[in-house]
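> Return a 3D structure for these sequence lines:
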Amino acid sequence: QDVSPNKAVVDKFVQELQEALDADIKDRIMKDREMQSYIEEREREVAEREAAWKADLSRREAEIARQEARLKMERDNLEKEKSVLMGTA
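The predicted structure follows:
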């Protein structure tokens, strides 16, 4: 009994299955790469926003420190002025 026609059918089926699996694997790899690129881009965007936010926060903190120093100076000057005025009264 000759089994080569059946073997040819099986070989063709195995080859087609292997090609389909290879295509599926390539598709998954491509999707994984796209997802990884998307994630990396989103992480960069978030890091940039975070850096900008921290820089803005630092500027605001520095401005608050300057205003506090200015107010302290005004308060000290007022106290000196009060003591001079009270001393001459």
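
> can we go C-alpha only for contacts and neighbour counts from here?
OK.

> Would you map the helices across the protein?
In the chain, the helices defined using DSSP state H lie at 4-88.

> so how many other residues sit close to Arg33?
Look at Arg33: counted by other CA atoms under 10 Å, it has 12 neighbours.

> And it, how close does it get to Glu81?
The spacing between Arg33 and Glu81, counted by CA to CA, to the nearest Å, is 71 Å.

> Next: Gln18.
Taking CA to CA, one finds Gln18 at 93 Å from Glu81.

> Kindly report the same for Ile64.
Ile64 is 25 Å from Glu81, by CA to CA.

> Over to Glu41?
Distance from Glu41 to Glu81, by CA to CA: 60 Å.

> One more: Val3?
115 Å.

> who has more neighbours, these two?
Glu81 (12 against 7).

> what about Asp11, neighbour count?
So Asp11, with other CA under 10 Å, has 13 neighbours.

> and for comparison, fold this next one:
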Amino acid sequence: MSLRIKVVVDKFVEELKQALDADIQDRIMKEREMQSYIEEREREVAEREAAWKAELSRRETEIARQEARLKMERENLEKEKSVLMGTASNQDNQDGALEITVSGEKYRCLRFSKAKK
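Here you go, the predicted model:
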């Protein structure tokens, strides 16, 4: 009878070892799968982040280029206004004349009249 008990116990122990080994292998596989999944997700996030940073850099460069162009256009406009319109300054003269400078030449205007349509 004790031999039968020993055989049953040995069989139980062996089955238990096999079940534990299978469980350990299953856990190892799940851990590897999880690690692989995490690495893949981290790679995807890093790629999206790199793409986002590249797009941000491109946009910042474009904004800087447009700001420089606008600044140059504004400067050109001011130069054109200066040339076309001249610089007018109200003089505190006794005759009330208005001095206008156009392209470096000074003109005096003593009388104003409304433009005819």
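
> Superpose the two chains and report the TM-score.
Taking TM-score structural alignment, normalised by the length of the first structure as the basis, the two superposed chains have a TM-score of 0.91; 88 aligned residues with a CA RMSD of 1.3 Å.

> Please give me every residue in contact with Met30 of the first structure.
Met30 of the first structure makes no contacts at all, as judged by CA atoms under 8 Å, 6 or more residues apart in numbering.

> Apply 10 Å and report the result again.
Asp24, Gln36 (CA atoms under 10 Å, 6 or more residues apart in numbering).

> Just want to check the distance between the aligned residue in the second structure for it and Ala50 of the second structure.
Residue correspondence to the second structure (TM-score structural alignment): Met30 of the first structure is matched to Met29. From Met29 of the second structure across to Ala50 of the second structure, the span is 31 Å (CA to CA).

> Leu70 of the second structure too?
Leu70 of the second structure is 30 Å from Ala50 of the second structure, by CA to CA.

> got it, and Leu98 of the second structure?
Going from Leu98 of the second structure to Ala50 of the second structure by CA to CA gives 62 Å.

> ok, these two, which is more surrounded?
Leu98 (17 against 12).

> What residue in the first structure is paired with the more buried one?
Checking TM-score structural alignment: Leu98 of the second structure goes with nothing.

> Could you report the neighbour count for Val83 of the second structure?
14.

> Oops, could you answer that again for Ile100 of the second structure instead?
Counted with other CA under 10 Å, Ile100 of the second structure comes out at 19.

> gap between whichever strand or helix holds it and the chain center?
Ile100 of the second structure is part of strand 98-102, with elements assigned from DSSP states H and E. How far strand 98-102 of the second structure lies from its chain's middle: 49 Å, per CA atoms, centre = their mean, to the nearest Å.

> now do stretch 46-62 of the second structure
Distance, centroid of stretch 46-62 of the second structure to centroid of chain: 6 Å (CA atoms, centre = their mean).

> same deal with stretch 26-36 of the second structure?
For stretch 26-36 of the second structure, the distance to the chain centre is 37 Å (CA atoms, centre = their mean).

> Return the residues in contact with Lys72 of the first structure.
Here Lys72 of the first structure is in contact with Arg66, Leu78 (criterion: CA under 10 Å, 6+ apart).
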